[in-house]
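Chemist: Pasted the sequence and its predicted model underneath.
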Amino acid sequence: MDNWKTSARAFWAAFAPPTFWLVAFFIIPLSLIWLYSFSSKTGIIDTTLDWNLNQYARALEPLYLGIFWKSIWMAAATTFISLVVAFPVAIAIVFAKPNVRMWLLLLIILPFWTNLLIRTYALIAVLRTNGFINNGLEWLVVHADWLLSFVGLGDNTLIGPFSPLHLLYNNTAVVFGLVYVHLPFMVLPLYAALDRLDRSYLEASLDLGAGHFRTFFSVVVPLALPGIASGVIITFIPAMGSYLTPDLLGGTDSQMIANVIGNQFKGANNWPFGAALSFLLMYATFFALAIRAFLMRKDGRGTK
């Protein structure tokens, strides 16, 4: 292949359009929002760029720090649950027959073909008071009571009336929704890491007397660490910045930091404060990525 210096026109023809797109529609708008974070609101819609840190100081008040911490622990809970659920799923896909593996991967990717809003409303239909879960539990209670009465062990009042479970508009619903949305982001990196696993290590571990659990924690998990790290990062970061899921599934005390940012830009019309909150979230994202890069380098990966 010719060096790019000898075919500069072809290089710039391929390089210029994506660079222009990145600068015009990402870097410049993001830079404007960054400038807003150092501005002051002087009217209902007016702002002045006076290079102050007042918006960042306000963002560090206990109220907003509490929302930040809530977002962090909800994203951490989402990531942990996704990891626990995704690991056996990824292992099952890896050890499945090749023709079955293709269909299993398709089932994992299939949710991406549906709009997130539609999937969230479908989840609401499952979790609401008159939803599928409560209706199913009510059916079980009614028929269990009838069955006990039929065999002479009850009088249709043994179990009692069914009280619907409150599954929506709380923190649990938000975490469940976040796991529902982000689970594929954990499965795919784990599958990619486990698919490259040398199965002779597993056979050697079992032949040397280690049980399945010890083999899993002593062999499989360490060899899958790159996939675990990638899955944790690409699950935790989007979960912490989620807006739609807590907005539709959460209650008044279930707002995450993205909801507060959205309210500042739309409801309160306070762009400087919304920009400061946005960039604090971005700084936290960069910090998480830096920690991952440091750990990977310390572990000897990514140095070549």
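Modeler: Received the coordinates, thanks. Residues are numbered from 1 along each chain as shown.
Chemist: going forward, measure contacts and count neighbours with C-alpha atoms only.
Modeler: Noted.
Chemist: Remind me which helix or strand the residue lying closest to residue 271 once chain neighbours are set aside belongs to.
Modeler: Once flanking residues are discounted, residue 271 sits nearest to residue 265: 5.3 Å by Cα to Cα, 6 or more residues apart in numbering. Take DSSP states H and E as the rule and residue 265 turns out to sit in helix 257-266.
Chemist: elements contacting that helix?
Modeler: In this structure, helix 257-266 makes packing contacts with helix 62-94, helix 271-298, judged by 3 or more Cα pairs under 8 Å, 6 or more residues apart in numbering; DSSP states H and E.
Chemist: Residue 191: which of these is closest?
Modeler: Within those, the stretch nearest residue 191 is helix 62-94; the backing value is 4.9 Å (Cα to Cα).
Chemist: Beyond that closest one, next helix or strand please.
Modeler: That would be, after helix 62-94 and using DSSP H and E, helix 98-109.
Chemist: buried stuff in that following helix?
Modeler: Of the residues in helix 98-109, those buried by neighbour count under the rule 16 or more other Cα atoms under 10 Å are 104-105, 108.
Chemist: Could you do stretch 50-69 as well?
Modeler: With the criterion 16+ other Cα under 10 Å, stretch 50-69 contains buried residues 54-56, 59, 64, 67-68.
Chemist: same thing with stretch 116-126?
Modeler: Of the residues in stretch 116-126, those buried by neighbour count under the rule 16+ other Cα under 10 Å are 119-120, 123-124, 126.
Chemist: Presented hereafter is structure B, for comparison with structure A:
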Amino acid sequence: MTVLTEAPAPAKERAPERKPRRNLTPWVLLIPGLLWLIVFFLVPILTSVSASVQTGDYDDGFKLTWHWANYHDALLNYGTQYWHSFLYSIITTVACLALAYPVAYFIAFKGGKWKTLLMALVIVPSFTSFLIRTIAWKTILADNGSVVRVLNDLHVLKLTTALGWTVGNHVLASPVAVVCGMVYNFLPFTILPLYTSLEKIDPRLHEAGADLYCSGYQTWRRVTLPLSMPGVIGGTLLTFIPAVGDYINAQLLGNPNTTVVGQRIEDLFLRQTNGYPVGSAMSVVMMVGTLIIVMSYIYKAGTEDLL
């Protein structure tokens, strides 16, 4: 007896697997930003580094001679200016944080329907020229103004003069005037990141803290402050970095004893025929020093949000 078995169906030929096409769109979108950074960031930095080891003058031209002594001159002759730049910027950053945190906290949690208006009031002064805002402080801190009169009545200027931060009964042309102008100009840079960070915090966490018998201060220290640390770090960096390179406030509100690095670099570039290499060396030293401080601060803060 013959058993008929059904012949197996021929196996279907598998279509050759196609390799997934690489999506080049992100790389294409990245090109404009890379070109911008190369042209306006990398090239100027390399130019400054190259100029810092040159010799010559404007008449005969500058030549790359790897003259590293320019860095020795930049560090040895202008140490006071470096100290002023970093000191004023650190004081400004701390003062801005102390003033900005309560403002940002109030707007984020108590602003209600007025949040947009309150934030606009913070930003609107920045629409005015930086130079005009700085000059306005010459009127605010004038000797015959109400600010100086109140400080004299409270005998505050005697203490600041003893500390070397003011001169007699005058506030203008002193370190205090420089710091006041810097704090005013850079305060919005601290408020905006703080407000953004605080607004993301759920208000119910405060209620939970109260239910757990925490005081207002304990709730802020254990809940609000840790959650707002990205805003604290971002705000302080956005304040410190431009403040350390600012010299307009020192030039308009200070005196010859409050000069900062930016003023000396301007003098070397514009008023000395052979000052270009040393001025470039000062710029490189300032940039490297600021980078070290910023990276150390981020590392100590224990956050990777900004890296």
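Modeler: Arrived safely. Note that the coordinates shown come from a computational prediction; the quantities given were computed from them, not determined experimentally.
Chemist: Sort out for me which of the buried residues of stretch 116-126 of structure 1 are in helices.
Modeler: 119-120, 123-124, 126 (DSSP state H).
Chemist: Reformat the residues you listed as a markdown table; add distance to residue 249 of structure 1.
Modeler: Supplementary listing: those in a markdown table, determined by distance: Cα to Cα, whole Å:
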| residue | distance to residue 249 of structure 1 |
| --- | --- |
| 119 | 12 |
| 120 | 8 |
| 123 | 9 |
| 124 | 7 |
| 126 | 12 |
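Chemist: Out of the buried residues of stretch 116-126 of structure 1, flag the one nearest to residue 42 of structure 1.
Modeler: The nearest one, if we look at the buried residues of stretch 116-126 of structure 1 relative to residue 42 of structure 1 and count by Cα to Cα, is residue 120, at 38.3 Å.
Chemist: Which residue, other than its chain neighbours, is closest to the counterpart of that closest one in structure 2?
Modeler: Matched by TM-score structural alignment, residue 120 of structure 1 corresponds to residue 134 in structure 2. What sits nearest to residue 134 of structure 2 in space, not counting adjacent residues and going by Cα to Cα, 6+ apart, is residue 181, at 6.0 Å.
Chemist: you'd agree the one you found is up against residue 131?
Modeler: No - in terms of Cα atoms under 8 Å, residue 181 of structure 2 does not count as a neighbour of residue 131; the distance is 10.5 Å.
Chemist: Now the common contact residues for these two.
Modeler: Residues touching both residue 181 of structure 2 and residue 131 (Cα atoms under 8 Å, 6 or more residues apart in numbering): there are none.
Chemist: once aligned to structure 1, how far is stretch 279-297 of structure 2 on average?
Modeler: Compared with structure 1 after fitting, stretch 279-297 of structure 2 has a mean deviation of 1.6 Å; criterion: mean Cα distance after the TM-score superposition for structure 1.
Chemist: what residues are up against residue 55 of structure 2?
Modeler: 62-65, 67, 274, 277.
Chemist: Leaving out chain neighbours, which residue sits closest to the most centrally placed residue in structure 2?
Modeler: The geometric centre of structure 2, computed from its C-alpha atoms, lies nearest to residue 238 (Cα atoms, centre = their mean), at 2.7 Å. Excluding the flanking residues, the one nearest residue 238 of structure 2 by Cα to Cα, 6+ apart is residue 189, at 5.9 Å.
Chemist: ok, the aligned partner of the one you found in structure 1 to residue 100 of structure 1 distance?
Modeler: When structure 1 is aligned by TM-score structural alignment, residue 189 of structure 2 is paired with residue 185. Relative to residue 100 of structure 1, residue 185 of structure 1 is positioned 20 Å away (Cα to Cα, to the nearest Å).
Chemist: Please apply the same query to residue 256 of structure 1.
Modeler: In this view, residue 256 of structure 1 and residue 100 of structure 1 are 39 Å apart by Cα to Cα.
Chemist: Return the residues in contact with the counterpart of the residue nearest to residue 271 of structure 1 in structure 2.
Modeler: For residue 265 of structure 1, the aligned position in structure 2 is occupied by residue 269, per TM-score structural alignment. Taking Cα under 8 Å, 6+ apart as the contact definition, residue 269 of structure 2 lies against 275-276, 279.
Chemist: gap between whatever residue of structure 2 lines up with residue 200 of structure 1 and residue 224 of structure 2?
Modeler: Residue-level alignment of residue 200 of structure 1 against structure 2, with TM-score structural alignment as criterion, gives residue 204. Here residue 204 of structure 2 is placed at a distance of 11 Å from residue 224 of structure 2 (Cα to Cα).
Chemist: Name the residue in the two with the higher neighbour count.
Modeler: residue 224 (20 against 9; other Cα atoms under 10 Å).
Chemist: where does that one sit relative to residue 161 of structure 2, distance-wise?
Modeler: Separation of residue 224 of structure 2 from residue 161 of structure 2 (Cα to Cα) stands at 38 Å.
Chemist: ok, which stretches of the stretch 101-250 of structure 2 are helices?
Modeler: 115-123, 130-140, 146-153, 156-162, 175-199, 204-211, 216-219, 225-227, 229-245, 248-253 (DSSP state H, counting those that start in this stretch).
Chemist: Using a markdown table, lay out these together with distance to residue 299 of structure 2.
Modeler: Written out in a markdown table, the entries for the helices of the stretch 101-250 of structure 2 read as follows (distance: least, Cα to Cα, whole Å):
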| stretch | distance to residue 299 of structure 2 |
| --- | --- |
| helix 115-123 | 30 |
| helix 130-140 | 32 |
| helix 146-153 | 40 |
| helix 156-162 | 35 |
| helix 175-199 | 19 |
| helix 204-211 | 28 |
| helix 216-219 | 26 |
| helix 225-227 | 16 |
| helix 229-245 | 11 |
| helix 248-253 | 30 |
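Chemist: Which of those sits closest to residue 95 of structure 2?
Modeler: Among these, helix 175-199 comes nearest to residue 95 of structure 2, with 6.9 Å by Cα to Cα.
Chemist: Give me the mean distance between the closest one and structure 1.
Modeler: Superposing on structure 1 and averaging over aligned pairs (mean Cα distance after the TM-score superposition for structure 1), helix 175-199 of structure 2 comes out at 0.6 Å.
Chemist: ok but residue 272 of structure 2 is inside a helix, no?
Modeler: No - counting by DSSP: H, G, I helix; E, B strand; the rest coil, residue 272 of structure 2 is not part of a helix but coil.
Chemist: Look at it and say how many residues are nearby.
Modeler: Using other Cα under 10 Å, residue 272 of structure 2 is surrounded by 13 other residues.
Chemist: What does residue 69 of structure 1 correspond to in structure 2?
Modeler: Aligned by TM-score structural alignment, residue 69 of structure 1 pairs with residue 83 of structure 2.
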